[in-house]
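K.L.:
my questions are about this predicted structure, shown below with the sequence.
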Amino acid sequence: MKLAIVILNWNGQQLLETFLPSVVAYADGQDVYVIDNASTDTSVSFIETHYPTVKCIKLTHNIGYAGGYNEGLKQIDADVYCLLNSDIEVTENWLKPVIHTFEAEVNTAIIQPKILDYHHKNKFEYAGAGGGFIDQLGYPYCRGRIFNSLEEDRGQYNDQKEIFWASGACLFIRAQAFEVLEGFDPHFFAHMEEIDLCWRAQNKGMTVTYVGLSTVYHVGGASLKTSNPKKTFLNFRNSLYTLVKNTHQPLLLVVLLRLILDGIAGIRFLLQAKPKHVIAIVKAHGSFYKAVPYLLQFRRQHSNRKSHHQLPSIVWSYFVRNKNYFNKL
């Protein structure tokens, strides 16, 4: 099986200096690529000078995570793409369990490994942890991470399990599946486009799998910190995008409930003296309303929709019932 490890970069030379060595060391003979999103630093010259075996694909302008991978992957010949954030440290033999799973399970289109925190290596990392799920209203959560509560890794997720979404921090996908799905939705720009991709994959009968015998360590927030209102904007807007495009439930009711809960989240930000995040939610809703014609058109054109939730409300479970751990849900 021909696998390509593909890192998307934008002005990330410092991250490449730190994390590219482990990727090259543990590539197991597979090709490594960097798609450069029109960086203005010296990332490209650094790669060409210090890592001549790493192939660099240079884009003419920054088109985000979704657009960057969509364009860059057109230039890569492989059976499987590993989409890897530039702030991830990989481990020895991390590829073998993944390749074995793809070879053994022909319906598995997407795989996520175990994602632990680079700075606290005994804990799961926010972006993906032990595999992702969403609730009835489209709020994401993970095995090992619910909102900001992170579990310690005690081997409880050293399993292999079908999940709902795989983290874009380290996402393996068959090239054929990526082509059938027409890649990421570029309307997202960044954040949560992997949830949309995984949902669309399952609507077409494909399987998303977590492989806990493969481990990577993720810094997280290297592009946008949690404290950045732009991240709040993208997360709230893109979550609504994903829900409208893909949910099998009565659309008007689900969206109305989501908008109410988003309003409550805005009040919470206000009480925390974070007015910029309140404004970000308002802007997210405004951007969402503008995109409604496109979202509804997509929905009409794709009528097969998979039941997505195992839990009515992660918000209720976490904030009201105080359920902080996945096995308590």
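P.N.:
It's in. Numbers count the residues shown, from 1 in each chain.
K.L.:
when you work out contacts or count neighbours from here on, use the C-alpha atoms and nothing else.
P.N.:
Will do.
K.L.:
that's a strand at V216, yeah?
P.N.:
Yes. According to DSSP: H, G, I helix; E, B strand; the rest coil, the state of V216 is that of a strand.
K.L.:
surely it and N93 touch.
P.N.:
No. Contact criterion CA atoms under 8 Å: V216 and N93 do not qualify, at 10.6 Å.
K.L.:
of these two, give the one with the bigger neighbour count.
P.N.:
V216 (22 against 14; other CA atoms under 10 Å).
K.L.:
the residue nearest to that one when sequence neighbours are not counted: what's it in contact with?
P.N.:
Spatial nearest neighbour of V216, excluding adjacent residues (CA to CA, 6 or more residues apart in numbering): V90 at 4.6 Å. Residues in contact with V90 (CA atoms under 8 Å, 6 or more residues apart in numbering) are S22, V23, Y26, T215, V216, Y217.
K.L.:
switch the cut-off to 7 Å
P.N.:
Residues near V90 by CA atoms under 7 Å, 6 or more residues apart in numbering: S22, V23, T215, V216, Y217.
K.L.:
and for K230?
P.N.:
Counted by CA under 7 Å, 6+ apart, K230 has contacts A280.
K.L.:
quick check, it in a helix?
P.N.:
Yes. Counting by three-state DSSP, K230 is located in a helix.
K.L.:
please compare the first structure with the one that follows:
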Amino acid sequence: MIHIPVQILSNAVEFERYIEDCVLALRQQNGVGKQYKLTANIVAYEPVQAATIARVKALSSDHFMANVIIIDRNCGYGEKQNLIWREYTKKLVEPFDAFITMNPDMILMPDVLDKLYSTFISSAGRANIVEARQFPIENPPRAFDHETLEVNWCSGACILISAAFFERAKGFDEAIYLYCEDVDLSWRAWLDGGLCLYRHDAVVAHMTRGIFEARYNSHSVATHEFNMALSHLILTWKYFSANEGALASKMKLFWDNQWIARHTKEAALAQLEAIKPRIERFAQSHPRIDILDFGLYSDMRPNLI
């Protein structure tokens, strides 16, 4: 039986609102109990209700384990995911060759697990990341090759990752606090010699997007813009600073963008200067790695829906 761990990172609101439905959808994936065994490491980084924890744990079965883990760590998304990998997933006794990271507000259609894993296996070891498609709105609708399924980067909302690649890459870049850690991991997957694939027929409902929720989200727009600006600058420095002309071109895109306030950009640039010693720079490039505009890392296409 194929063992596939799943890493889910959740705040308190997400845990209470979505986690039971998310876990139920995982447990009901095609092949669980016959072909697949899942171990879900569900990590909450804020206090959550004991009753909800008990209900989630009660969803465990012989071939589906729901582990609820509480951590007290004030750090970025990537660092938290690395902690789950290092302290829990990697230490699982039963071997595995790939694992899933996903948001808690995801409801997988029954065939998603099998489609992601079968794509990983059929790539003959070349697929470092395989992404599912988000419904009703992709994040964002990136251009991809319908024949090869290759895409310029995979959104981390629901992805299957090669365990060997993740270990070689030393996980997510912990210098990135929030946003674009998936872009960065995808680009390092290309530089590692592997593929980033988009399984557009493996559909997951993203419950905080589009028709599912009228509100924007629970965090402030100002915080969102600062983190987006900083992450964008980190990618610019990591992948284009080895070429003076390329760096100048990408920084011009940053400053020319009209959607983010200049004082936010200046604050993000100051933070970049402070963390530069922590950032690994790449001298080599790859034709799929590019920044087309602020926050735009791939050609766009019309949404599938």
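P.N.:
That came through fine. Quick caveat, the model's predicted, so the values are computed rather than measured.
K.L.:
so after superposing, what's the score?
P.N.:
Comparison of the two superposed chains (TM-score structural alignment, normalised by the length of the second structure) gives a TM-score of 0.78, and 275 aligned residues with a CA RMSD of 3.1 Å.
K.L.:
any chance you could map the strands in the first structure?
P.N.:
3-9, 31-36, 55-58, 80-84, 88-90, 108-117, 132-134, 140-142, 145-146, 149-150, 160-162, 170-174, 207-218 (DSSP state E).
K.L.:
mean deviation of the third one from the second structure?
P.N.:
In this case it means strand 55-58 of the first structure. Here the mean offset of strand 55-58 of the first structure against the second structure after fitting is 2.0 Å, by mean CA distance after the TM-score superposition for the first structure.
K.L.:
again with the longest one
P.N.:
Once the two models are superposed, strand 207-218 of the first structure sits on average 1.3 Å from its counterpart in the second structure (mean CA distance after the TM-score superposition for the first structure).
K.L.:
gap between V130 of the second structure and I69 of the second structure?
P.N.:
As for V130 of the second structure, its distance to I69 of the second structure is 26 Å (criterion: CA to CA, to the nearest Å).
K.L.:
now do E138 of the second structure
P.N.:
According to CA to CA, E138 of the second structure and I69 of the second structure sit 29 Å apart.
K.L.:
neighbour count winner among these two?
P.N.:
E138 (20 against 14).
K.L.:
contacts for stretch 18-26 of the second structure, please.
P.N.:
By CA under 7 Å, 6+ apart, stretch 18-26 of the second structure touches V56, P104, D105, M106, I107, L108.
K.L.:
if we can go back for a sec, which of the contacts of V90 of the first structure tops the neighbour count?
P.N.:
Result: Y217 is most packed of the contacts of V90 of the first structure (other CA under 10 Å), 24 neighbours.
K.L.:
I'd assumed F124 was in contact with that one.
P.N.:
No. Counting by CA atoms under 7 Å, Y217 of the first structure sits too far from F124 to count as a contact (8.8 Å).
K.L.:
quick check: closest non-adjacent residue to the equivalent of D192 of the second structure over in the first structure.
P.N.:
Using TM-score structural alignment as the criterion, D192 of the second structure maps onto K204 of the first structure. In this structure, K204 of the first structure finds its nearest non-sequential neighbour in N304, 7.3 Å apart by CA to CA, 6+ apart.
K.L.:
V292 of the first structure versus that neighbour, what's the distance?
P.N.:
Relative to V292 of the first structure, and taking CA to CA, N304 of the first structure is found at 19 Å.
K.L.:
repeat for V23 of the first structure
P.N.:
Distance, V23 of the first structure to V292 of the first structure, using CA to CA: 40 Å.
K.L.:
need the overlap of contacts for Y217 and F124 of the first structure.
P.N.:
Common neighbours of Y217 of the first structure and F124 (criterion: CA under 7 Å, 6+ apart): I115, L116, D117.
K.L.:
grab the nearest non-local neighbour of the alignment partner in the second structure of the second one.
P.N.:
Think L116 of the first structure. When the second structure is aligned by TM-score structural alignment, L116 of the first structure is paired with F135. Using CA to CA, 6+ apart and skipping residues adjacent in sequence, the residue nearest F135 of the second structure is A205, 4.7 Å away.
K.L.:
and the one you found, what's its match in the first structure?
P.N.:
By TM-score structural alignment, A205 of the second structure lines up with Y217.
K.L.:
repeat that for V221 of the second structure.
P.N.:
V221 of the second structure maps onto N228 in the first structure, by TM-score structural alignment.
K.L.:
burial check on its match, number of neighbours?
P.N.:
With other CA under 10 Å as criterion, N228 of the first structure counts 13.
K.L.:
same question, the one 10 residues further on
P.N.:
For N238 of the first structure, the neighbour count with other CA under 10 Å is 25.
K.L.:
that one contacts M192, doesn't it?
P.N.:
Yes. Using CA under 7 Å, N238 of the first structure is in contact with M192, at 6.2 Å.
K.L.:
which residue packs closest to F133 of the first structure, ignoring adjacent ones?
P.N.:
Using CA to CA, 6+ apart, the nearest residue to F133 of the first structure is F164, at 4.9 Å.
K.L.:
which residue in the second structure aligns with that neighbour?
P.N.:
By TM-score structural alignment, F164 of the first structure lines up with N152.
K.L.:
touching, its match and R288? I think so.
P.N.:
Yes. N152 of the second structure is within contact range of R288, at 5.6 Å (criterion: CA under 7 Å).
K.L.:
these two: which is more packed in?
P.N.:
When neighbours are counted by other CA under 10 Å, N152 of the second structure and R288 differ, and N152 comes out ahead with 23 against 15.
K.L.:
dump the residue contacts of F326 of the first structure.
P.N.:
Counted by CA under 7 Å, 6+ apart, F326 of the first structure has contacts R143, G144.
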